[in-house]
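In: the following block contains a protein sequence and its predicted model.
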Amino acid sequence: MSAPADLSAYGHDPLWLIVAKALVIFVFLLLTTLVAIYAERKVMARMQMRVGPNRVGPRGMLQSLADGVKLALKEGITPAGVDKPIYMLAPIIAVVPAFMAFAVVPFGPEVSIFGTWSPLQLTDLPVGVLYILAVTSIGVYGIVLAGWSSGSTYPLLGALRSTAQVISYEVAMGLSFAAVFLYAGTMSTSGIVSAQEGTWYVFLLLPSFLIYVTAMVGETNRAPFDLPEAEGELVGGFHTEYSSLKFAMFMLAEYVNMVTVSALATTLFLGGWHAPFPLNLWDGANSGWWPVLWFIGKVWFFLFVFIWLRSTLPRLRYDQFMNLGWKILIPGALVWVMTIATVRAFRNAGYNTWLVLLCVGVVLGIALLILVANVFRSRRREVGSGPEKPLESRPFDPMAGGFPVPPMPGHTAPSEDSHA
C-alpha cells in the first residue's frame, strides 16, 4: 500500500500569503475565461473556414473583454412572473462553487514566495478530490433554481435536463476517481500528483481517463452534451429569462467549470504539474516555477478538446445521451473499478503483478467477446426480420395514434368501404 500523503506543508501560511494565493487563483480563472472565449471563436472559425472576431483590438483579441463590459452595462430585465429572491440568487449559486473548487488544485511544488516557502496550492485535504466533486455538485442548484424561479416552461425543462445530466454523469465521474484512489492510495490532490512522478495514470488507468473525459464534457453542459441549453428545442435553456450581468455570470460559471474539470483531469491522469517527456529529462524541469508552465499547458490541451468537440460534433438526442451515461459509462466504470481493486488486492497479498494482469486481461477479453457477440446477434435478428416495407404497401390508419393525422407522401387514405 502507498504511504499516506504528507500534508504537513499546508495550513501554516501567513494570512497575507493565503489572500495572495486566493487572489491569484481568482484572476487566473477570470483571465483564462477571457482567453478561452477568444480562442474558442478563433479556433471554431478556423475549423469552419470563417474569420472570427477581428475588429476589437489587434486581431480581435479584446473582443471577449468588450463583450464582458457590454453585458455588465446592459439593462437588467426582470420578468414580472419570477420568484425574485431565488431568481437573483441562482447565478451566484452557479458561479461561486466554480471558483471554490480550485482551492485544492496544485499548480506546482513548494517554492519560495517573498522568502516564505509554501506549496503552489491554496490548501489540500485528505479527501481533496471528494471536496471538488462535492463543491461542483452544488453548482447545479443554481441551474435548477434559475429554471424554476423563471416561471417559464422552457427554462424549467432545461433545468430538469441539467439535473438528470449531472446525476447521470457524476456517477461515472466518481467511479473513474475510485480507480485513481485505489492506485494512488490517497484522495488528496497533492498526493495523487506525487504518486505519478514515475508514470502518469493516463497510461496505467486509460479506461478511467476515457470515462472521465466523457463525463466532464457532460458535466459542464458543453457540446455535444449541451442538452440543458439546446437552442433549437428550449430557446436558450435554463437562462432564457436572464439578461445583463446575471446572464454573464452563468457564462462565467460554464467556462470556469471547464477550467476546473480540465485542471482535475491534469491532476489525476496527466501527472499534474510534472513535466512531460522529454522535458522531464532536464533536472530542473520539476522544480521552481517551471511546473506552473507545464500545468497550464496541459489545462489548455483539454480546453482545446472542448472547443474541438463543439466545432465538429452535432448535439445528441436526449435518449442517446442518457443511454450513453447509464448503459455504457457507468457499467464500464464499475467493471474497471472491480478490476483495479482485484489487481491491488492480489498485489498486496504478494502475488506476481504480471500474472494477475494476465488473468484479469483474459477475463475482460472473454467478457468483451460475449458483449460483441450479443451485439452482432441482436443486429442479425434485426436484419433477419426483413427489410422495412415501403410506404405504399403499408396500410394507413389515420387514427392509429389516437388522433387524426394526414397521410404521409406515398400513403393513400383508406376508402370508406375499408372502414365499413
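Out: Looks like it arrived, so ask away.
In: from here on, just use CA atoms for contacts and neighbour counts.
Out: Will do.
In: what about the strands in this protein?
Out: With strands called from DSSP state E, the chain shows them at 108-113, 116-120.
In: CSV for those, including distance to residue 44?
Out: CSV is the format used below for the strands of the chain (distance: least, Cα to Cα, whole Å):
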stretch, distance to residue 44
strand 108-113, 31
strand 116-120, 33
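In: so which of these is nearest residue 381?
Out: Across these, residue 381 has its closest neighbour in strand 108-113 (56.0 Å, Cα to Cα).
In: give the buried residues for that closest one.
Out: 108, 109, 110 (16 or more other Cα atoms under 10 Å).
In: export the residues you listed as TSV, with columns for distance to residue 75.
Out: TSV is the format used below for the buried residues of strand 108-113 (distance: Cα to Cα, whole Å):
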residue	distance to residue 75
108	42
109	45
110	46
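In: ok, structure two:
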Amino acid sequence: MYSTLLSINFDWLLLIEKAVLIAIIISVSLLVAMYETWGERKVAAFMQDRRGPNRAGPGGLFQPLADGLKLFAKEEIIPNSSNRFLFVLGPGLAMLTAMMTSAVVPWGSHFDLFGRHISLQIADINIGILYIFGVVSMGVYGIMIGGWASNNKFSLLAAIRGASQIISYELAMGISIIALLMITGSLSLKTIVEQQQTGHYYVLLQPLGFLIFLICAFAECNRTPFDLSEAENELNFGYHQEYSSMKLGFYLFAEYVNMFISSAVMATLYWGGYDVPFLNDATFGQAHGQNLLATLQVVSLFVKIVAFIFFFMWVRWTIPRFRYDQLMKLGWKVLIPLALFNMLVTGFLVLLKQNHWHF
C-alpha cells in the first residue's frame, strides 16, 4: 500500500500554482472590498453634491486604511450574556462563506509561464453553479448565529429577517438559473463563458432571467432596498449591533466581498465573463501571445465587475428601503411567479428548437 502511494506521480507544481492563485484572489477580494467602502462614499457624495472623504491621502485614497486601522484598534467587547463561542463564530463564518464563492469563478483563460498552462480558475468543477448556491446558502448561518448569540432582541429580530429574506429570494434566483441551464446544458462556469465567446451573451437570450437574478443578488447581499436585516432606524443597527472591533469589520467586509463576487458571477453567467467584446480571442492570442490575451480578459472581467458594483451603489443612494411586508410580497408574489413563467417559456422554446417544429 505504501509503495503504491509513493508511485503516484503527484503534480506538486499544480498545488503551488493553486495556492498562489488562492492567495492572489483572497488578497484582491479584500483589497476590492476595502476600496468599495471608499467608492461607496465617493458615489454617495457625488449624488448628494458634496466631496466625500478627502483628508486621508490624495482624494481620500487612504481612508479605507484609516478605517481598517480604527477597527483593529477598537476594544474587543463580548457581552456577558452572549454565547461566547457562537458570538465569535458568526462573523468568521460570514467571511469564510463570502471568500469561498470565488473558487469556481473563471477570472481568465490561462497564462503560459515556465512551459506550463496556468489556469486562472481555482477549480473548474462541472457543478460550479450548484457549488455557488450551496456556499451562498451557508452564509445565512453567519447572520443567524451572530444575531442569536448576541442575546439581544433587536439582533435576533434582524437575524430572523435576514434568514427569511435570503431563503425567499434564493428560490427565485434558483429558478432563474434553471432557465439558463436549459440553454447552456452545463453547470460549469468556464463552459458557460466559452459558449458566450462563440455565440451571444446570455443576457440577450435571458433578459427576464437576468433581471430576476440581479434583483435577488441585491437581496442576497443585504443591499438597499433589501437591507431589512440592517435597518438602523428600526433595529438599532441590525444583527451585528453587539459587535465591535474586527468582528464587526468581518461582517461589514463580508457584505462588500459578497457584492464583488456576486458581480463576478453575474458577469460570468450573463455578460460573457472574461470575454473581451468585439475581439476574436483565438486570432488575437495567435498574433500577440496568450499572456497578453489573458491579461486583457482579466481586465475585461474587472471592468464588468466595477460596472455592477457601481450599479449596486447607485441603487443604494437612489431607491428608499422597502417595508418588510413589501419585501416578502415582491419575493413570493412577483419574482417567483415571473421566474416560473420564464422557466416554462424557455423550456418550450428549447424543445421547439430541438425538434425543429415550425408553425
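Out: Sure, I can see it. Everything numeric here is computed off the predicted structure, so don't read it as measured data.
In: from the buried residues of strand 108-113 of structure 1, which is closest to residue 275 of structure 1?
Out: Of those, the one sitting nearest to residue 275 of structure 1 (Cα to Cα) turns out to be residue 108, at 10.5 Å.
In: was I right to think the closest one contacts residue 273?
Out: Yes: counting by Cα atoms under 8 Å, residue 108 of structure 1 touches residue 273, with 5.4 Å between them.
In: now list whatever residues contact both of these two.
Out: 291, 292, 295 (Cα atoms under 8 Å, 6 or more residues apart in numbering).
In: in helices, which of those appear?
Out: With DSSP state H as the criterion, helices contain 291, 292, 295 from among these.
In: quick one: what's aligned to the first one in structure 2?
Out: This points to residue 291 of structure 1. In structure 2, residue 291 of structure 1 lines up with residue 297, judged by TM-score structural alignment.
In: number of nearby residues for the closest residue to its match other than its chain neighbours?
Out: The shortest distance from residue 297 of structure 2 to any non-neighbouring residue, by Cα to Cα, 6 or more residues apart in numbering, is to residue 274 (4.8 Å). Neighbour count for residue 274 of structure 2, taken as other Cα atoms under 10 Å: 29.
In: wait, isn't residue 274 of structure 2 in contact with residue 108?
Out: Yes: using Cα under 8 Å as the test, residue 274 of structure 2 is close enough to residue 108 to be in contact (5.5 Å).
In: what residues in structure 1 pair up with stretch 21-37 of structure 2?
Out: Under TM-score structural alignment, the match for stretch 21-37 of structure 2 is residues 21-37.
In: for the matching stretch, give me every contacting residue.
Out: Here stretch 21-37 of structure 1 makes contact (Cα under 8 Å, 6+ apart) with 64, 65, 99, 102, 103, 121, 122, 252, 255, 256, 259, 303.
In: rerun that using 7 Å as the cut-off
Out: Contacts to stretch 21-37 of structure 1, defined as Cα atoms under 7 Å, 6 or more residues apart in numbering, come from residues 64, 65, 122, 255, 256.
In: coming back round to it: most neighbours of all the shared contacts of residue 108 and residue 273 of structure 1, which one?
Out: Neighbour-wise, these (other Cα under 10 Å) top out at residue 295, 23 neighbours.
In: which residues touch that one?
Out: Residue 295 of structure 1 neighbours (Cα under 7 Å, 6+ apart): 107, 272, 273.
In: ok, the residues you listed vs residue 201 of structure 1, which is closest?
Out: The nearest one, if we look at the contacts of residue 295 of structure 1 relative to residue 201 of structure 1 and count by Cα to Cα, is residue 272, at 10.3 Å.
In: you'd agree the closest one is up against residue 266?
Out: Yes: with contact defined as Cα atoms under 7 Å, residue 272 of structure 1 counts as touching residue 266 (5.1 Å).
In: look at those two and report which has more neighbours.
Out: Shown here are residue 272 of structure 1 and residue 266; by other Cα under 10 Å, residue 272 has more neighbours (32 against 27).
In: residue 196 of structure 1 versus the more buried one, what's the distance?
Out: From residue 272 of structure 1 across to residue 196 of structure 1, the span is 8 Å (Cα to Cα, to the nearest Å).
In: kindly report the same for residue 73 of structure 1.
Out: Distance of residue 73 of structure 1 to residue 196 of structure 1, given as Cα to Cα: 47 Å.
In: more neighbours: the two, which one.
Out: Neighbour count, other Cα under 10 Å: between residue 73 of structure 1 and residue 196, residue 196 has more, with 19 against 11.
In: how about the more buried one, what does it touch?
Out: Listed by Cα under 7 Å, 6+ apart, the contact set of residue 196 of structure 1 reads residue 271.
In: now do it against residue 323 of structure 1, distance only.
Out: Distance from residue 196 of structure 1 to residue 323 of structure 1, by Cα to Cα: 33 Å.
In: and what of residue 97 of structure 1?
Out: Residue 97 of structure 1 is 28 Å from residue 323 of structure 1, by Cα to Cα.
In: neighbour count: the two, which is higher?
Out: residue 97 (22 against 12).
In: the spatially closest residue to residue 76 of structure 2 that is not a sequence neighbour: neighbouring residues, count only.
Out: Spatially, and ignoring its direct neighbours in sequence, residue 76 of structure 2 is nearest to residue 245 (5.6 Å; Cα to Cα, 6+ apart). A count of nearby residues for residue 245 of structure 2, using other Cα under 10 Å, gives 17.
In: and residue 139 of structure 2, by the same measure?
Out: Residue 139 of structure 2 has 24 neighbouring residues, counting by other Cα under 10 Å.
In: where is the longest helix in structure 2?
Out: In structure 2, assigned by DSSP H, the helix with the most residues is helix 12-47.
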